[in-house]
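Enquirer: Fold the following, please.
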Amino acid sequence: HNCTILLKCKIISGTVELHHCSNVRVKIQGPEATVATLQVDLSSDVTVEFHDAPSGKNTHHPHQKEPSLYWGQDKDDRIFHAGVTNLKVQIYRDDMLETETVADYLKDGATAVGNATAQEMQFVTSVLPDRDGQLVTESVVRQGSSTGSQVRAMTERELQAAQELREKAAQMALEKAESMIQIRDKDGNPVVTQQPSTTDTKDDEEVMEEVVTQDVQVIVDECQQNKARGNEAFGAGEYGQAILLYSLALDKAEEL
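Expert: Predicted coordinates:
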């Protein structure tokens, strides 16, 4: 309560959690301060500031002065929050405020669902490229699982986009299958079952590749994150933690 937290170093877990806090300022600053995800729950008057902070997917090199990827430039750079009032999120670049937003679970439409209270409704704040790089707060409609293809918590917008992509891929697969089967009438003449597809072949391949890539990328990302954290733990002499993280990476790799 009533304090400022300054983070200038890399967080091995990549996650910062705040619970039951009030009047707290979290300042994440510098090229080494890698925090991919924040979780803020049941708190009030919390300010989170990113000052030239790197994305969770940024690859830092010892002689690199600036991040190659800033926080918010990757879709997995997100702030989750539930039951939080007056949560201010700000992104600074070269000491200039680039974008900011204020989230409040009541103003954002939190409601009680079943046995869950309004304070338990989960929201996520992130940068959306299709919104001119602005910070946007959305409700989470599918909680992420600990492993597997549904490891990523998703909003209604993300679920709809994923569904549309899969439907398009399914339609393209059906068209290709029908084009490979030729039906003839009793006189031996070919019967036209569909009109030639007007979809560009290159576009077809890109859509199919994106569908497959999304599923595979979730697994690959988790493998890489556990491996990277294992390397950091090993370098810090935390050998037990390193072995655990390496084991998690190997277990996840078996799903590929």
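
Enquirer: C-alpha only now, for contacts and for neighbours.
Expert: OK.

Enquirer: Of all the residues in stretch 235-247, which ones are buried?
Expert: Using 16 or more other Cα atoms under 10 Å as the test for burial, stretch 235-247 gives 241-243, 245-247.

Enquirer: Quick one: the strands in the stretch 101-250 of the chain, in order.
Expert: Along the stretch 101-250 of the chain, counting by DSSP state E, counting those that start in this stretch, strands occupy 123-128, 134-142, 154-155, 183-184, 190-191.

Enquirer: And the helices in the stretch 101-250 of the chain?
Expert: With DSSP state H, counting those that start in this stretch, the ranges of helices along the stretch 101-250 of the chain come out as 156-180, 201-235, 239-253.

Enquirer: Output the contacting helices and strands for the last one.
Expert: Counting contacts by 3 or more Cα pairs under 8 Å, 6 or more residues apart in numbering; DSSP states H and E, helix 239-253 is packed against helix 201-235.

Enquirer: what angle do the helix it packs on and helix 156-180 make?
Expert: 130 degrees (axes from the mean of the first three to the mean of the last three Cα atoms, to 10 degrees).

Enquirer: how about this one, so we can line them up?
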Amino acid sequence: MRAFVVDSFTDTAFAGNPAGVVLLDSPADPAWMQSVAAELRHSETAFVVVGGPEDEPKPLRWFTPTTEVPLCGHATLATAHVLGGDQRFDTRSGVLTCTALDDGWIEMDFPTDPPEPVDPPEALAAGLPGVTVEATARAATKVLVRAASAAEVRAVQPDHAALAAVPSRGVVLTARGDRPGGDFVSRVFAPQVGIPEDPVTGSAHCALAPWWAAELGRDPREATFVGEQASARGGVVRMALRGDRVGLRGRAVTVLRGDLVI
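Expert: A predicted model of the protein is given here:
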């Protein structure tokens, strides 16, 4: 079967977030998919069934090196890129629609994940040394932390063992943007699911978009944002917030094509 490695949320090879993409003729055994994801070692590998009727959404699942996840932005973008842009996928988070835009970007229609304010988890201070925590919130699968400055977000050297004790699938550290054209910066740490730091995380922006709409005083029914994920590889996510849906826009570059023989 065909397999690919695609760098998502970037137009430059070896930047953004790499994802594995495996094309299946029929549904595969979950244990086998987990083994393939562990072998490829990307933060997520997508498995999409392309052998079904053309007019029906294609079944799509995502696996980290250690577990299956309910939603993944960069691997969905990578899959749509491999398949030609305009796609519909049947997933654990519902039907997701991807649309190729005229400027070469792809927009993914995702559900929002509005976070609710919470007290900082006990492990947070140890996990994010040097960060001034101004606010914390909990989304469906992640804890969001607003830092005092983008400089703190860029400079933090997290204690992954401490963050692994935070009861969530990941910690999203964010602050107001410090560069022209950017509304906010973020970094995402998910040692709980085998990902010390995710380079660019589409699903995190499903929570970041509504949170920053409130923080910046923008209309949650219709607002646009540009987010920079300030990992070592780096990447940019454009967002169009539309009530309980958000259009996540990104570009992607294929860096490897091959045959998976096992």
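
Enquirer: Quick check: TM-score for this pair?
Expert: The TM-score (TM-score structural alignment, normalised by the length of structure 1) is 0.26; 117 aligned residues with a Cα RMSD of 6.5 Å.

Enquirer: re the thing from before, closest to Pro190 of structure 1 among the buried residues of stretch 235-247 of structure 1?
Expert: Lowest distance from Pro190 of structure 1 to the buried residues of stretch 235-247 of structure 1 (Cα to Cα) belongs to Ser247, with 56.9 Å.

Enquirer: got the buried residues of stretch 235-247 of structure 1 as JSON lines, with distance to Val46 of structure 1 columns?
Expert: Formatted as JSON lines, the buried residues of stretch 235-247 of structure 1 follow (distance: Cα to Cα, whole Å):
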{"residue": "Gln241", "distance to Val46 of structure 1": "31"}
{"residue": "Ala242", "distance to Val46 of structure 1": "33"}
{"residue": "Ile243", "distance to Val46 of structure 1": "36"}
{"residue": "Leu245", "distance to Val46 of structure 1": "32"}
{"residue": "Tyr246", "distance to Val46 of structure 1": "35"}
{"residue": "Ser247", "distance to Val46 of structure 1": "36"}
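
Enquirer: Correct me if wrong: Pro210 of structure 2 contacts Leu241.
Expert: Yes - shown here, Pro210 of structure 2 and Leu241 form a contact pair, counting by Cα atoms under 8 Å, at 7.3 Å.

Enquirer: Which helix or which strand is home to Thr76 of structure 2?
Expert: Assigned by DSSP states H and E, Thr76 of structure 2 falls within helix 73-83.

Enquirer: residues of that helix that come out buried?
Expert: Within helix 73-83 of structure 2, judged by 16+ other Cα under 10 Å, the buried ones are 73-82.

Enquirer: coming back round to it: the helices of the stretch 101-250 of structure 1 into CSV, with extra columns for distance to Met96 of structure 1?
Expert: Converted to CSV, the helices of the stretch 101-250 of structure 1 look like this (distance: least, Cα to Cα, whole Å):
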stretch, distance to Met96 of structure 1
helix 156-180, 30
helix 201-235, 31
helix 239-253, 38
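
Enquirer: Looking at these, which is nearest to Leu6 of structure 1?
Expert: Closest of the helices of the stretch 101-250 of structure 1 to Leu6 of structure 1 is helix 201-235, at 21.2 Å (criterion: Cα to Cα).

Enquirer: buried residues in the closest one?
Expert: 207-208, 210-211, 218-220, 222-234.

Enquirer: hang on, the earlier thing: pick the one among the buried residues of helix 73-83 of structure 2 closest to Leu144 of structure 2.
Expert: For the buried residues of helix 73-83 of structure 2, the residue nearest Leu144 of structure 2 by Cα to Cα is Gly73; the value is 17.2 Å.

Enquirer: separation between the closest one and Gly250 of structure 2?
Expert: To Gly250 of structure 2, Gly73 of structure 2 is 10 Å away according to Cα to Cα, to the nearest Å.

Enquirer: out of the helices of the stretch 101-250 of structure 1, nearest to Thr15 of structure 1?
Expert: Nearest of those (Cα to Cα): helix 201-235, 11.9 Å.

Enquirer: Can you tell me the SS state at Ala31 of structure 2?
Expert: Three-state assignment for Ala31 of structure 2 (DSSP: H, G, I helix; E, B strand; the rest coil): helix.
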